[in-house]
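[1] after the sequence you'll find the predicted model.
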Amino acid sequence: MQIRKRFGEILVEAGVITDSVLKTALQAQKKSGLALGRILEDMGAISDWDIACILARQFNLSAIQTISAPVIPENLQQVIDCDMAIKKNIFPIELKDGLLKLAISNPLDFDTLDKIAFKTTLRIEPVLATPTEIFKAIKRYYMHEEPTKASAPNKVLIIDENDLYRGIVCANLRNAGYQPFFATSTMAAVKLAMQENPHLILLSTTGNTAHAKKLIQNLQNNVVTQSRPVIALAAISSPEEEAALLSMGFFDVVFKPVNYVRLLARIERTIRFFYHEQIPHR
């Protein structure tokens, strides 16, 4: 009997993540109880498409990244209606010669597959897709919602030496609709800012006031970054630290460990204040 490999083992074996990242994620899983894939995605270590590909490999299924417009008979629409598609996060991709290709995000939902097969007398071929892609297809096909052209996301430059922490911040910003960039030093950040012209900068501080002052001065001395608001991600939580950072020229201060609801609210407020809800021109 073949033993199915664990999700994390496949990720490491495929070179998607390292052993150290997996260990960190497993430790976080013990504390939070969340699914390993969700934790790794929040850390910025993998994407939802990475998860779909690994699950497909784990369960010997095919995977689809983009769902094109299907042609589904009306009788099948009655079996897989909009409510069921949303509830089960499934979407019919193709019906041909008695075989229904069905996009799914949960490969363990055998009950749903069996019910559809029983009601339709069709053979079911499950295909892994991301929950986001399935939901987009449901909105396009069942709800007749035309995809809108997204406006350019606001750019946020993150300066932090810690790879793991920086990755988590990037992932949360990306999920919130921002376009994050990162650098490990202010000099590298200045060069990147000249290329990307960010709307806002997040600068991680270590608690060393002199070091923080040097970092903010490097940004203030550059023609591009001097006009951009900078939010400090401060290691020490105290009124004195906050006052010191604000007096140096930081627009706002968010203390670690970061509450991302609070951070995103501060970022949105800062962008509205500086740009009056308008994206600055490049």
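    On my side now, so go ahead.

[2] only C-alpha atoms for contact and neighbour calcs from this point on.
    Will do.

[3] tell me the contacts of residue 65?
    Going by C-alpha atoms under 8 Å, 6 or more residues apart in numbering, residue 65 touches 49, 129, 130, 133.

[4] would you list every one of the helices in the stretch 1-150 of the chain?
    7-13, 19-32, 36-43, 48-58, 74-79, 82-88, 110-120, 131-141 (DSSP state H, counting those that start in this stretch).

[5] could I get those as a markdown table with distance to residue 245?
    Below are the helices of the stretch 1-150 of the chain laid out as a markdown table (distance: least, C-alpha to C-alpha, whole Å):
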| stretch | distance to residue 245 |
| --- | --- |
| helix 7-13 | 40 |
| helix 19-32 | 31 |
| helix 36-43 | 27 |
| helix 48-58 | 37 |
| helix 74-79 | 59 |
| helix 82-88 | 47 |
| helix 110-120 | 55 |
| helix 131-141 | 39 |
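
[6] and the residue nearest the centre of the chain?
    In the chain, the C-alpha closest to the average C-alpha coordinate belongs to residue 175, at a distance of 4.0 Å (C-alpha atoms, centre = their mean).

[7] one more to weigh against that first structure:
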Amino acid sequence: MRDWLERFVDDGTIGESQLEEARSMAANLGITPEDALVRLGYISGGDLGRAQAEEFGYDYIELEGRQIPHSVIELVTESLARENLVIPIESDGDSVVIAMNNPNNIEVLDKLRFVLNRDIRPVMAPLESITAAINRHYGQSETES
């Protein structure tokens, strides 16, 4: 089976040697080749997220500047959001749209379904924008005493 990352070589975003360098770095550091491509600066987190979303059939969203209602943020505790690198962005009562870097992570999806007792609709966002959104929104929430 062909590696989906070859699409970046096919479209000229990176060269074959850059992909091989990323694979080598990934093996040495115990990270994914995708993360290595971003760390090396060959592709941006946004480019990676859009490509992954397209490849795996998920919606892709930009979190920067997006205002998430406090009532939606409150659905997921700060510890759950930080531990799993997810952030809720919408809710319609029966389901919650969750931005995550890896919507194929069944363990996290199952945990969210169990904790929230709602259907979860995952959407893709770059890891760094999820982290920034968590810091922005949970940093603004007041703690109850």
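    That came through, no problem. This structure is a prediction, so every number in the text was calculated from the model and none was measured.

[8] still on that earlier bit, if you rank the contacts of residue 65 of structure 1 by neighbours, which is first?
    residue 129 (30 neighbours; other C-alpha atoms under 10 Å).

[9] how close does the aligned partner of that one in structure 2 sit to residue 25 of structure 2?
    When the structures are aligned by TM-score structural alignment, the residue of structure 2 matched to residue 129 of structure 1 is residue 125. Residue 125 of structure 2 is 23 Å from residue 25 of structure 2, where distance means C-alpha to C-alpha, to the nearest Å.

[10] go on, residue 41 of structure 2?
    As judged by C-alpha to C-alpha, residue 41 of structure 2 and residue 25 of structure 2 stand 13 Å apart.

[11] which of those two has more neighbours?
    Comparing residue 41 of structure 2 with residue 25 by neighbour count (other C-alpha under 10 Å), the higher total belongs to residue 25, at 19 against 10.

[12] apart from its chain neighbours, what residue comes closest to that one?
    Across the structure, with C-alpha to C-alpha, 6 or more residues apart in numbering as the measure, the residue nearest residue 25 of structure 2 apart from its sequence neighbours is residue 36 (6.3 Å).

[13] list the contacts for the corresponding residue of structure 1 for residue 46 of structure 2?
    Residue 46 of structure 2 maps onto residue 49 in structure 1 when the alignment is built from TM-score structural alignment. Taking C-alpha under 8 Å, 6+ apart as the definition of contact, the neighbours of residue 49 of structure 1 are 65, 129, 130.

[14] now do 7 Å
    With contacts defined as C-alpha atoms under 7 Å, 6 or more residues apart in numbering, residue 49 of structure 1 is in contact with residue 130.

[15] what segments of structure 1 are strands?
    Along structure 1, the stretches classed as strands by DSSP state E are 62-63, 90-96, 99-104, 123-128, 155-159, 179-183, 200-204, 230-234, 252-255.

[16] so which elements touch the first one?
    Based on contacts counted as 3 or more C-alpha pairs under 7 Å, 6 or more residues apart in numbering; DSSP states H and E, the elements that strand 62-63 of structure 1 packs against are helix 48-58, strand 123-128.

[17] if we go to 6 Å?
    Packing partners of strand 62-63 of structure 1 (3 or more C-alpha pairs under 6 Å, 6 or more residues apart in numbering; DSSP states H and E): strand 123-128.

[18] show me what the strand it packs on is in contact with.
    When contacts are taken as C-alpha atoms under 6 Å, 6 or more residues apart in numbering, the neighbours of strand 123-128 of structure 1 outside the stretch itself are 52, 62, 63, 99, 100, 101, 102, 103, 104, 105.

[19] hmm, which two among the residues you listed are most spread apart?
    The largest separation in these, counting by C-alpha to C-alpha, is between 52 and 99 at 22.0 Å.

[20] neighbour-wise, which of the two wins?
    Using other C-alpha under 10 Å, the more surrounded residue of residue 52 of structure 1 and residue 99 is residue 52, with 26 against 14.

[21] among the helices of the stretch 1-150 of structure 1, which is nearest residue 230 of structure 1?
    Nearest of the helices of the stretch 1-150 of structure 1 to residue 230 of structure 1, taken as C-alpha to C-alpha: helix 36-43 at 22.8 Å.

[22] the closest one vs structure 2, mean deviation?
    Between helix 36-43 of structure 1 and the aligned residues of structure 2, the post-superposition mean distance stands at 2.0 Å (mean C-alpha distance after the TM-score superposition for structure 1).

[23] re the thing from before, what lines up against the residue nearest to residue 25 of structure 2 once you look at structure 1?
    When structure 1 is aligned by TM-score structural alignment, the residue opposite residue 36 of structure 2 is residue 39.

[24] relative to residue 30 of structure 1, how far out is that match?
    When residue 39 of structure 1 is compared with residue 30 of structure 1 (using C-alpha to C-alpha), they lie 11 Å apart.

[25] of these two, which one has the most company?
    A count of neighbours by other C-alpha under 10 Å puts residue 39 above the other of residue 39 of structure 1 and residue 30, at 21 against 11.
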